[in-house]
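K.L.:
compute the structure for the input listed below.
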Amino acid sequence: MYLSYAAWASNKGYGGIANFLFRHSNGERIHMMNILEYILERGAKVKVEVIPSPPEDPISIQNCFEKIFEHEVDNTKGIYKLVKMSFVEEDWATWHFMKWFVKEQTEEETLALNLLDKIKIAGGTNAGAEAIYVLDRDLQTKSDDAVLAEDKTAANP
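P.N.:
Model (predicted):
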């Protein structure tokens, strides 16, 4: 999805948004490789299957990030399913391994929600060219990580 939407954004002239989404696409591949390597290291067989095609192109920047948020929520549900399964089966190594992905999904959802908030402040689907330009420029170099509530302190809110 990130790769497809990055290509869409690039085609529309949103180089910063495309860069942000291309970086996230690469991050998703790294996550997949982490899981694949974990399975191999545990002595299990990896079965690579076809993944569904990405959804249709978004109709706006807001719609793009709404769909990304929905996608991340679906990913979170899948992660939670694996965590629960590892707990029930008392596979503590996998349960421990999956804890990182739980936090990662919290970051991914937070990041998508923060971007949606910015888009809505800029006017949502009615955002003007100047607001979209600023967002596009900002996403060119925006950190790929979100600051979570659990990581904040009184000195660094």
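
K.L.:
going forward, measure contacts between C-alpha atoms and count neighbours the same way
P.N.:
Fine.

K.L.:
helices of this protein, start to end?
P.N.:
For the chain, the helices defined by DSSP state H occupy 2-11, 15-41, 61-88, 92-121, 129-141.

K.L.:
ok, the residue nearest in space to the middle of the chain to residue 12 distance?
P.N.:
Ranked by distance to the mean C-alpha position of the chain (Cα atoms, centre = their mean), the top residue is residue 108 at 4.4 Å. Residue 108 is 24 Å from residue 12, where distance means Cα to Cα, to the nearest Å.

K.L.:
same question, residue 32
P.N.:
As judged by Cα to Cα, residue 32 and residue 12 stand 28 Å apart.

K.L.:
if we can go back for a sec, can you put the helices of the chain in CSV and add distance to residue 48?
P.N.:
Shown next, in CSV, are the helices of the chain (distance: least, Cα to Cα, whole Å):
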stretch, distance to residue 48
helix 2-11, 19
helix 15-41, 9
helix 61-88, 17
helix 92-121, 19
helix 129-141, 33
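
K.L.:
which of these is buried the deepest?
P.N.:
Of the helices of the chain, the one with the most neighbours on average (mean count of other Cα atoms under 10 Å) is helix 2-11, at a mean of 19.

K.L.:
let's compare: structure for the following, please.
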Amino acid sequence: MISEKMETALNKQIALEGYASYLYLSMASWCDKEGLEGCAKFMHRQSEEERMHMLKIFYYLSEVDGHALTPAIAQPPHEFDSVKALFEEVYAHEQKVTASIHGLLKIGYEENDHTTLNFLQWYVEEQREEEALMRSILDKLKLIGDGPQSLYYIDMEVEKVNAMAAAAEGAEEA
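P.N.:
Sure, this is the predicted structure:
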């Protein structure tokens, strides 16, 4: 049985993950509009991944006799000043998600909820990876610059990230 406090906090995390999925979907649409095919594909994949994160918590709450709530999701922004501004927003959002996961861990420790602490360890590792990935993309953006001709190179670099992710997913399935 999960505590009411932890159930409420996990439901807030469901909403945060759902918002992230919609935010990245909105970003994918903007990238499509800007002709950034590699970036659009990356954001579509990120959107699906965030949806999976949301559902993982949703199912967990059911397993521990909690009540998962479907969240109302706020409209994310749909215009961005540049691809650099877009990835800066992604990085800031991932940092927000990390802080939220840490808040869940704090509740778990306070309540001696070892089951949820164990469940959340996957999210701790996932967030470390997400933040590192976004920092590496931002580092590449700084190197390439943000002039009009550099968008092609930025898109190619993000497409390389897509290819590496697809290869890793294929290796996991094998």
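
K.L.:
so what's the residue count around the equivalent of residue 45 of structure 1 over in structure 2?
P.N.:
Residue pairing (TM-score structural alignment): residue 45 of structure 1 is matched to residue 67 of structure 2. Neighbourhood size, residue 67 of structure 2 [other Cα atoms under 10 Å]: 18.

K.L.:
translate residue 24 of structure 2 into the numbering of structure 1.
P.N.:
Counting by TM-score structural alignment, residue 24 of structure 2 lines up with residue 2 in structure 1.

K.L.:
hmm, that match is touching residue 27, no?
P.N.:
No: with contact defined as Cα atoms under 8 Å, residue 2 of structure 1 does not reach residue 27; the gap is 9.7 Å.

K.L.:
quickly note the distance from residue 168 of structure 2 to residue 135 of structure 2.
P.N.:
Distance, residue 168 of structure 2 to residue 135 of structure 2, by Cα to Cα: 19 Å.

K.L.:
now swap in residue 12 of structure 2 and tell me
P.N.:
On the measure of Cα to Cα, residue 12 of structure 2 and residue 135 of structure 2 end up 26 Å apart.

K.L.:
what residue in structure 1 is paired with residue 106 of structure 2?
P.N.:
Under TM-score structural alignment, residue 106 of structure 2 pairs with residue 84 in structure 1.

K.L.:
show me what contacts its match?
P.N.:
By Cα atoms under 8 Å, 6 or more residues apart in numbering, the contact set of residue 84 of structure 1 is empty.

K.L.:
now residue 45 of structure 1, nearest residue through space, not along the chain?
P.N.:
residue 39 (7.0 Å; Cα to Cα, 6 or more residues apart in numbering).

K.L.:
surely that neighbour meets residue 47?
P.N.:
No: with contacts counted by Cα under 8 Å, residue 39 of structure 1 stays clear of residue 47, the gap being 10.0 Å.

K.L.:
which residues are in contact with residue 151 of structure 2?
P.N.:
Counting by Cα under 8 Å, 6+ apart, the residues that residue 151 of structure 2 touches are residue 36.

K.L.:
what lines up against residue 131 of structure 2 once you look at structure 1?
P.N.:
Matched by TM-score structural alignment, residue 131 of structure 2 corresponds to residue 109 in structure 1.

K.L.:
its match and residue 62 of structure 1, how far apart?
P.N.:
Applying Cα to Cα, the value for residue 109 of structure 1 to residue 62 of structure 1 is 15 Å.

K.L.:
with residue 10 of structure 1 instead?
P.N.:
Taken as Cα to Cα, the span from residue 10 of structure 1 to residue 62 of structure 1 is 16 Å.

K.L.:
next one: residue 4 of structure 1
P.N.:
Relative to residue 62 of structure 1, and taking Cα to Cα, residue 4 of structure 1 is found at 16 Å.

K.L.:
how close does the counterpart of residue 77 of structure 2 in structure 1 sit to residue 123 of structure 1?
P.N.:
When structure 1 is aligned by TM-score structural alignment, residue 77 of structure 2 is paired with residue 55. In this view, residue 55 of structure 1 and residue 123 of structure 1 are 24 Å apart by Cα to Cα.

K.L.:
neighbour count: these two, which is higher?
P.N.:
Between residue 55 of structure 1 and residue 123, residue 123 has the larger neighbour count (other Cα under 10 Å), namely 14 against 10.
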